[in-house]
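Asker: Below are the sequence and a predicted model; questions follow.
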Amino acid sequence: MAGGPTTPELVAAISNAGGLGNLGAGYLTPEQLRSMIREIKQLTDQPFGVNLFVPEQRIESEETIGQMADHLNIYRVELGIAQNPAIQKYSESFEEQVQVLLDEEIPVFSFTFGIPPQDVIQTMKQRGTIVIGTATTIEEAKQLEAAGVDAIVAQGSEAGGHRGTFLKSVSDTQIGTMALVPQIVDHVTIPVIASGGIMDGRGLVASLALGAAAVQMGTAFLACPESGAHTTYKQKILSGNEDCTEITRVYSGKAARGIRTEFMNDMHRYPGNIPAYPIQNAMTRDIRQAAAKANNPEYMSLWAGQGLRLATDRSAAVTVKQTIDQANVLVKLIFNLRRVGD
């Protein structure tokens, strides 16, 4: 949800409705991050969270970067933008982002792509902030618990956006939510949050039955009025099917699930090496931004999970309420069935 979809309005609306709104802040500058946190605080007095990307040290050869730059110029010509744009930096400073979170005393800090330095986790906890990590395997979950996090997001392969895998290759960690959640629950002692393909009350009840303490939903909110997703992006979400997404590295250099596009199809035939994240992410940014301005979804990164056929354009508050109401109806139905069986 980083990169625009999670606005202060969306975060606050979810928290005000009884959920825990989260700001996807991985791409925000420290100044933007501070401003958005303060705006959220103006819109809600309820708890909310902020999610950051754990930095990765990746080195790419000049040859790999140069070849990719030349290839991307093909799309720049097609979109009518300048070739070989200068890239000032590949990513924001994680340390500076963390300092903003500490300064602003946020209620919940979540992260993905790995495990932050121990001093970051401990300082957050000392300040009273709940710390949540992301795991795609049982071993990752065990390492997160050993690192001292308070809860773990179990990210199934159905989830939209970037994979949180950090111990093995993504191809070895495509475990579905239904299989992943109960196994992580059985191997850690802290709360587990189910994520991936959960779109309504049915997914919530199923996750609780598997042992999860809560669920994390992203795609379900992408088309909400409060979402900052591009209008064309929202239209693709609302018209998409369960089989129109795939996991790709072509946009950012890191595996992520999104709606299939012409850019993905074409880049999958690229004969060279794709620079790792965040290098590739920075190299394709101008193409994605130009495509958004031109309302051309075929060159935009349209992150989405496999449950997107269930997405609606209802408000965030209504989405939260209907999810809870549907879950309550199902729980009562199950309870009554058990009573009849007894």
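Answerer: Alright, I've got the coordinates. Note that the structure is predicted; figures quoted are calculated from it, not measured.
Asker: make it CA atoms for all contacts and neighbour counts henceforth
Answerer: Fine.
Asker: Break down the stretch 101-250 of the chain into its helices, ranges please.
Answerer: 118-126, 138-147, 177-187, 201-209, 231-239 (DSSP state H, counting those that start in this stretch).
Asker: I'd like the ones you listed as TSV, with distance to Thr6 and mean neighbour count appended.
Answerer: TSV is the format used below for these (distance: least, Cα to Cα, whole Å; neighbours: other Cα atoms under 10 Å):
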stretch	distance to Thr6	mean neighbour count
helix 118-126	22	15
helix 138-147	25	18
helix 177-187	23	19
helix 201-209	21	19
helix 231-239	13	18
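Asker: And these: which comes nearest Ile14?
Answerer: For those, proximity to Ile14 was assessed by Cα to Cα; helix 201-209 is nearest, at 15.3 Å.
Asker: Nearest spatial neighbour of Arg127, chain-adjacent residues omitted?
Answerer: Closest residue to Arg127 apart from its sequence neighbours, by Cα to Cα, 6 or more residues apart in numbering: Glu105 at 7.2 Å.
Asker: And for Gly19?
Answerer: Per Cα to Cα, 6+ apart, closest to Gly19 is Val320, 6.8 Å.
Asker: For the helices of the stretch 101-250 of the chain, give me a markdown table that also has distance to Thr64.
Answerer: Formatted as a markdown table, those follow (distance: least, Cα to Cα, whole Å):
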| stretch | distance to Thr64 |
| --- | --- |
| helix 118-126 | 33 |
| helix 138-147 | 30 |
| helix 177-187 | 35 |
| helix 201-209 | 42 |
| helix 231-239 | 30 |
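Asker: out of these, nearest to Arg314?
Answerer: helix 231-239 (11.1 Å).
Asker: Pull the residues that contact that closest one.
Answerer: 222-223, 292, 295-297, 302, 304, 308-309, 311-313 (Cα atoms under 8 Å, 6 or more residues apart in numbering).
Asker: Go through stretch 328-340 and flag the buried ones.
Answerer: Buried positions in stretch 328-340, judged by neighbour count with 16 or more other Cα atoms under 10 Å: 328, 330.
Asker: quick revisit: so for Gln57, which of the helices of the stretch 101-250 of the chain sits nearest?
Answerer: helix 118-126 (17.3 Å).
Asker: Structure two is appended below for comparative analysis:
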Amino acid sequence: MWYQTKASKILGIQYPILQGPFGGNLSSVELVATVSNLGGLGGYGAYNLSPQEILEVDKQIRLATNKPYNINLFVSETDAVNGTVSDEHFNRAQQLFKPYFDELGIALPGKPEPFKSRFENQIEMILHQRPPVFSFMFGSPSADILEQCHRLGIVTIGAATTLDEAIVLESAGVDMIIASGFEAGGHRPSFLASAESSTIGTFVLLQLIKERVKIPVVAAGGIANGKGVAAALALGADAAQIGTAFLATDESNATAIHKQMLLSDAAKYTTLSRAYTGRLGRGISSRIAKDLVSLEKDFLPFPLQTTFMSHLRKAAMANEKWDMVLFWAGQITPVLKHTKASELMKSILEEANNYFDDLKA
């Protein structure tokens, strides 16, 4: 059967369908459990959670499903040297964004506190809780951490945006690689070169990686239905990861307006920008992203830009200034149809089944 792949066997799932793990409080236990209970692999983005919060989420997921699931972290959590920036740099960023704060009638926020890494404590909780699958972005954990994961029976999955990154991940000893194409919504998880120089399409990237690595590869970006899954498998993928389509469902923790925007005409236009977090990410085109496209050198580094822009986002949401808000979305968004995760999952499987059955006819 088409769904009996190396990935589904390693992950212990029935179907090689992974639900993209959303950071920024967009993930939900309900969505993870729904996908896992239907034979896929639910995913929870936990990079912004404390170790105690990861513990609570893991407990809740285990109560909601007895099937495999994935918890995702960021290996590299900041691009700020020593966790901060100079006053001069911060003042430039303030002046750049001041017109938007003025438009919303709110004061410019002060300089964010220096960022302190949480990954070391977060990974201790991962090793303590032993989720079936641990995935990560923006690099690879140390050899010692990966060895501990393997010893504890935790499947490890790293994200690559280039062939070079995939080779590094395989050499590090990960079990599986996410081939993240530039069509995907959310952050570009590049870690060897700039994200701007790592914009390869999913199906090209997939083929490049399959030529050079031996471990299973998961195609991610621009996949939202069964035909997309079938296309990925035909090109050598061992599984497909679907993000935006699941983000738009009732079960995700995205806001009601975010889901509404994903199903609106605005979703026809997406863009890659650093304006909202300091790291390159794809979302529905916004006025701020367009206005400042050539001024990104003055943005704050991740995640200080996120902290700075959170004040503007809160005010923009309260005033329904949707063109000033970033709504994460992939390029495939205009084809979305389903608002229930179970219906989406069943539709994906039915469409993939029909495609492969027709090949046999």
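Answerer: Looks like it arrived, so ask away. Please read all numbers here as calculations on a predicted model, not as lab measurements.
Asker: where does the TM-score land?
Answerer: The TM-score (TM-score structural alignment, normalised by the length of the first structure) is 0.92; 336 aligned residues with a Cα RMSD of 1.9 Å.
Asker: per the alignment, the residue nearest to Arg127 of the first structure corresponds to what in the second structure?
Answerer: Using TM-score structural alignment, the equivalent of Glu105 of the first structure in the second structure is Arg130.
Asker: Now do the buried residues in stretch 282-299 of the second structure.
Answerer: 282-286, 288-289, 292, 296, 298-299.
Asker: Now intersect the residues you listed with the helices, please.
Answerer: Within these, residues falling in helices by DSSP state H are 288-289.
Asker: ok, so of the buried residues of stretch 282-299 of the second structure, who is nearest Leu235 of the second structure?
Answerer: Arg282 (24.4 Å).
Asker: List the contacts of the counterpart of that closest one in the first structure.
Answerer: If you follow Arg282 of the second structure across to the first structure using TM-score structural alignment, you land on Arg257. Counting by Cα under 8 Å, 6+ apart, Arg257 of the first structure touches 159-163, 245-248, 303-305.
Asker: ok, and the closest non-adjacent residue to Arg257 of the first structure?
Answerer: Ile247 is the one closest to Arg257 of the first structure (Cα to Cα, 6+ apart), at 4.1 Å.
Asker: what's around that neighbour, how many residues?
Answerer: When neighbours are counted by other Cα atoms under 10 Å, Ile247 of the first structure registers 25.
Asker: Summarise which helices and strands the helix of greatest length in the first structure is packed against.
Answerer: Using DSSP H, we find that the single longest helix of the first structure is helix 316-341. Applying 3 or more Cα pairs under 8 Å, 6 or more residues apart in numbering; DSSP states H and E, one finds that helix 316-341 of the first structure makes contact with helix 8-16, helix 201-209.
Asker: Distance to Arg34 of the first structure for those helices - can I get that in TSV?
Answerer: Formatted as TSV, these follow (distance: least, Cα to Cα, whole Å):
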stretch	distance to Arg34 of the first structure
helix 8-16	11
helix 201-209	32
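Asker: mind checking which of those is nearest Ile37 of the first structure?
Answerer: helix 8-16 (7.5 Å).
Asker: okay, and that closest one goes to which residues in the second structure?
Answerer: Under TM-score structural alignment, the match for helix 8-16 of the first structure is residues 29-37.
Asker: Residues touching that stretch, excluding its own?
Answerer: Contacts of stretch 29-37 of the second structure (Cα under 8 Å, 6+ apart): 13, 19, 41-44, 57, 60-61, 64-69, 246, 251-252, 341-342, 345.
Asker: Filter those residues down to the buried ones, ChimeraX style.
Answerer: Here is the ChimeraX command that selects the buried residues among the contacts of stretch 29-37 of the second structure (16+ other Cα under 10 Å):
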select :13,19,41,42,43,44,57,61,64,65,67,68,69,246,251,252,341,342,345
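Asker: Could you find the closest non-adjacent residue to Val205 of the first structure?
Answerer: Per Cα to Cα, 6+ apart, closest to Val205 of the first structure is Ala327, 5.8 Å.
Asker: repeat for Leu326 of the second structure
Answerer: Gly283 (6.0 Å).
Asker: again, but for Met1 of the first structure
Answerer: Per Cα to Cα, 6+ apart, closest to Met1 of the first structure is Gly24, 5.3 Å.
Asker: Next: Leu26 of the second structure.
Answerer: Closest residue to Leu26 of the second structure apart from its sequence neighbours, by Cα to Cα, 6+ apart: Asn253 at 4.5 Å.
Asker: so who does that neighbour touch?
Answerer: 25-28, 247.
Asker: How about Asp313 of the first structure?
Answerer: Contacts of Asp313 of the first structure (Cα under 8 Å, 6+ apart): 223-225, 238.
Asker: Next one: whichever residue in the first structure pairs up with Ile154 of the second structure from Gly24 of the first structure, what distance?
Answerer: With TM-score structural alignment as the criterion, Ile154 of the second structure lines up with Thr129 in the first structure. Going from Thr129 of the first structure to Gly24 of the first structure by Cα to Cα, to the nearest Å gives 17 Å.
Asker: Near the residue nearest to Met1 of the first structure, how many residues? Count them for me, please.
Answerer: Gly24 of the first structure, neighbours per other Cα under 10 Å, totals 23.
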